[in-house]
Every structure is written in structure tokens, then in C-alpha cells.
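> predicted model, plus sequence, below.
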Amino acid sequence: MIEQPVSRTVAESQSERTEIVFPADSNALGNLFGGRLMQYIDLVGAMAASRHARAITVTASMDHLDFVAPVRVGELLILKASVNRAFKSSMEVGVRVMVEDVEQQHLRHVSSAYLTFVAVNRDGTRLIVPQVIPETEHQKRRYEDAGRRREMRSGETLRKKELRAALTPEWHY
């Protein structure tokens, strides 16, 4: 019988990452490439998920990503990740990205994302993850919202599966 892991608070696995944007990370307008921001989001999200599961985690999906404002060369990015909710072997992680204006001592929101990570062992077998204990009102709201987003993702997954099954053979890859 598989033993159920101990539940953990949101605070126990929160992760933060800070980056400076260099010219090699930017497009012709001097703004951070969206793909590079996605990489940073995936990395900080994986850190939070791994801390929560105390295991290797793999990205299952990034189903919601908003680019709110551009990030310019020379700006400091601050990425914060929290596990919103854990299910059986998967976890929803929310990532919020801010830019710090060091001169004005001001933070500006530039992006948010929701990712799903799955805990696995070295053989790739899924592992049961600890449940999340939300403590603050904000964490409790994110916990409930994560359950609703999971229901929507499940419906979308089923719809895509049915769509693929309906495609003619010449459309299959």
C-alpha cells in the first residue's frame, strides 16, 4: 500500500527567482522574448512543485499565460511561484511576474501563469503528492479557483481527444 504524504502549507514550497534582462534575451524592440519569459516561469514553477512534492516534477501544461506589459532590457524580473492546489500526482502552480524599478522602489506586474506539474520518480512513474494546506484568505481563494480551473482543463482535454478521434487519417501526425 502506498503511504499518503504529509500535507504541506503553501508557504513551505513557495519559490522566487530574480533575473536581469540582457540584450540577448530581447527582440528588435528591446523587449524580453515571450519564450524566454515562459522558460523562467516554467523554472520557478518547477521549483515550487518540487519543493512541495519533494520529488522530481515535470511540466504537464501551461494552460493560462498573460503577458500584461513588456519587459525591457536592463529591467529586473521577480518571479514568485506558489502551489495553489495538489490533486493525486499533479499540482497547479501559480506564477506571478513583476518588474522591479530599483530607482523608484516600485513593482510593476507584467505576467501571470498557471501551470500543472506532475511528480515522478526517476523511472518516470507518477508519485502521490501531499495535499496543500491554504492558510490565508488569498491562498484559500486560489485553492478553490484551482479546482474550477482543473474542471475546465478536464473538459478541454476531453474535447481535444474527441476532436482528434474525429479527424480523418490524413490529418494524424
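Received it, and whenever you're ready, just let me know what you need.

> alpha carbons only for contacts and neighbour counts from here, please
Will do.

> for stretch 130-146, list every residue counted as buried.
By 16 or more other Cα atoms under 10 Å, the buried positions in stretch 130-146 come out as Pro130, Gln131, Val132, Ile133, Pro134, Gln139, Lys140, Arg142, Tyr143, Ala146.

> now these as TSV including secondary structure and distance to Thr9?
What follows is these, written out as TSV (DSSP: H, G, I helix; E, B strand; the rest coil; distance: Cα to Cα, whole Å):
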residue	secondary structure	distance to Thr9
Pro130	coil	10
Gln131	coil	8
Val132	strand	6
Ile133	strand	4
Pro134	coil	6
Gln139	helix	10
Lys140	helix	11
Arg142	helix	13
Tyr143	helix	11
Ala146	helix	15
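
> would CSV of those with distance to Gly155 be doable?
Listed next are those as CSV, based on distance: Cα to Cα, whole Å:
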residue, distance to Gly155
Pro130, 25
Gln131, 23
Val132, 23
Ile133, 26
Pro134, 26
Gln139, 25
Lys140, 24
Arg142, 20
Tyr143, 19
Ala146, 14
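
> which residue ranges of the protein form strands?
With DSSP state E as the criterion, the chain has strands at 8-9, 15-20, 56-67, 76-86, 90-101, 106-120, 132-133.

> just name the most buried of these.
strand 76-86 (a mean of 26; mean count of other Cα atoms under 10 Å).

> quick check: angle from that strand to strand 15-20?
Angle of strand 76-86 versus strand 15-20, following axes from the mean of the first three to the mean of the last three Cα atoms, to 10 degrees, is 160 degrees.

> want to compare, so here's the second one:
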Amino acid sequence: MENHPGRTVEYSRTTITELMIPSYANFGGKIHGGILLSLIDKVAYACASKHAGNYCVTVSVDGVEFLQPVEVGDLVSLHASINYVGRTSLVVGIKVIAENVKQGSVKHTNTSYVTMVAKDDDNKPTIVPPLILDKPVEVRRFYEAMRRKELNRSFNEKMDETKANIDMDDAVSLLKDQRCNVKLD
């Protein structure tokens, strides 16, 4: 793979469309977020493994924000493409669209970013082909994925710092105006 010429974004672009049935709904009649997350994971796997030419596993899901509810009877399409590749990892961008065919309405329900790692036959991380970027939007998405990765790393470092240096008296003081009751022994 080290000398692989690379694969285009188009090569592994994947779309899955599924009808939202009543058993997918919660008590409010809306589709469970977990159903959508499962479909996001499925399309991310299909897209990533096609690019990698290997089995891929999910490392993280970033940016899951449900913008609009999905209804029973909607056709949900998940459009996936590779936004970024590292040495063994890939970031798959997924746009989720819900379509009500009776009303003729289409709504964007969320966009998510799934980081996958390619595995070889011995279940060890393996090198993935480079990504050939042949459209400006693909360059922008690759760059955005790099920045998101940097920001996530920085955020996690700051949170680790916060956890390591927390002063309980300060924390309790900061929580006094929040919707919680602190009852420490």
C-alpha cells in the first residue's frame, strides 16, 4: 500500500437509503437516534472499507447533532465519502437526508464525521491508500478534517489538564448557580 497511487473520493462514495418503519420509532413517533447512529456506522464502514481495501473499525463518531426529527415513513439516505486519510485511519463524512415522498419534502437531518481504522488479516492497523483530491470541495473537506483533528486533540488535552487540576472547593463554588444539589459527605 505504501506505493499505492491512491483512490479518488468518488471511488468509495457510498449511499444507503432505508425506509423508516414503525419499529424504529420512539414513544413520540420519531425515529430513535440510535437507529440513525447504527445506519451512520454502517455506511461509514462500507465507504471506508471500499477505499482501504480492508476491514475497518470505528474509532470515533464526531459531530452528531440531530437538526430535525426523522418520521416513520421517511426515506432516509446517508451519503458517505472519504474526507481525510492518515496512515491507517480515514475520516468519513456523512450527510443524512430524510425524504417524505408523499409530501415531496426533503430535509437535511444531520452531518457526522466517523473516524475509522483499517485492519489487516491479523487485526493490526494497516496502511490505507492516499486520497486523490480532484475537486475544490474535496480539498476543503480534507483541510477541515485536519483542523477538526487538531481541535479535538487540543480540547482533549485541556480536559485532561482540567481533570488533573480540579479543586473540589472551587468546583462546588462554581456549581452553586447550576441546576444541581451537591451533597458530599
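Received the coordinates, thanks. Treat the numbers as computed from the prediction; the structure is a model and nothing was measured.

> pretty sure Gln139 of the first structure contacts Asn84?
Yes. The criterion here is Cα atoms under 8 Å, and Gln139 of the first structure meets it with Asn84 at 7.1 Å.

> between these two, what contacts are shared?
Here Gln139 of the first structure and Asn84 share the contacting residues Val10, scored by Cα atoms under 8 Å, 6 or more residues apart in numbering.

> okay if I get the strands of the first structure as a markdown table plus distance to Ser154 of the first structure?
Shown next, in a markdown table, are those (distance: least, Cα to Cα, whole Å):
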| stretch | distance to Ser154 of the first structure |
| --- | --- |
| strand 8-9 | 25 |
| strand 15-20 | 27 |
| strand 56-67 | 12 |
| strand 76-86 | 15 |
| strand 90-101 | 13 |
| strand 106-120 | 12 |
| strand 132-133 | 20 |
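
> please name whichever of the ones you listed is nearest to Leu158 of the first structure.
strand 56-67 (14.8 Å; Cα to Cα).

> can you list the residues that contact the closest one?
Against strand 56-67 of the first structure from outside (Cα under 8 Å, 6+ apart): 34, 42, 46, 49-50, 110-122.

> who wins for proximity to Leu29 of the first structure among the strands of the first structure?
Closest to Leu29 of the first structure of the strands of the first structure, according to Cα to Cα: strand 56-67, at 15.8 Å.

> quick one, that closest one and strand 90-101 angle?
Using the same axes, to 10 degrees: strand 56-67 of the first structure against strand 90-101 is 50 degrees.

> what's the match for Glu71 of the second structure in the first structure?
Matched to the first structure by TM-score structural alignment, Glu71 of the second structure sits across from Arg72.

> from Asp41 of the second structure, how far off is Asn54 of the second structure?
16 Å (Cα to Cα, to the nearest Å).

> have a look at the two and say which one is more surrounded.
Neighbours per residue, other Cα atoms under 10 Å: of Asn54 of the second structure and Asp41, the larger number sits with Asp41, 22 against 18.

> distance check, that one against Val92 of the second structure.
In terms of Cα to Cα, Asp41 of the second structure sits 10 Å off from Val92 of the second structure.

> what number of residues lie near the nearest residue to Arg87 of the second structure once chain neighbours are set aside?
Residue nearest to Arg87 of the second structure in three dimensions, not counting chain neighbours: Ile127, with 5.4 Å by Cα to Cα, 6 or more residues apart in numbering. Around Ile127 of the second structure there are 20 other residues, counting by other Cα under 10 Å.
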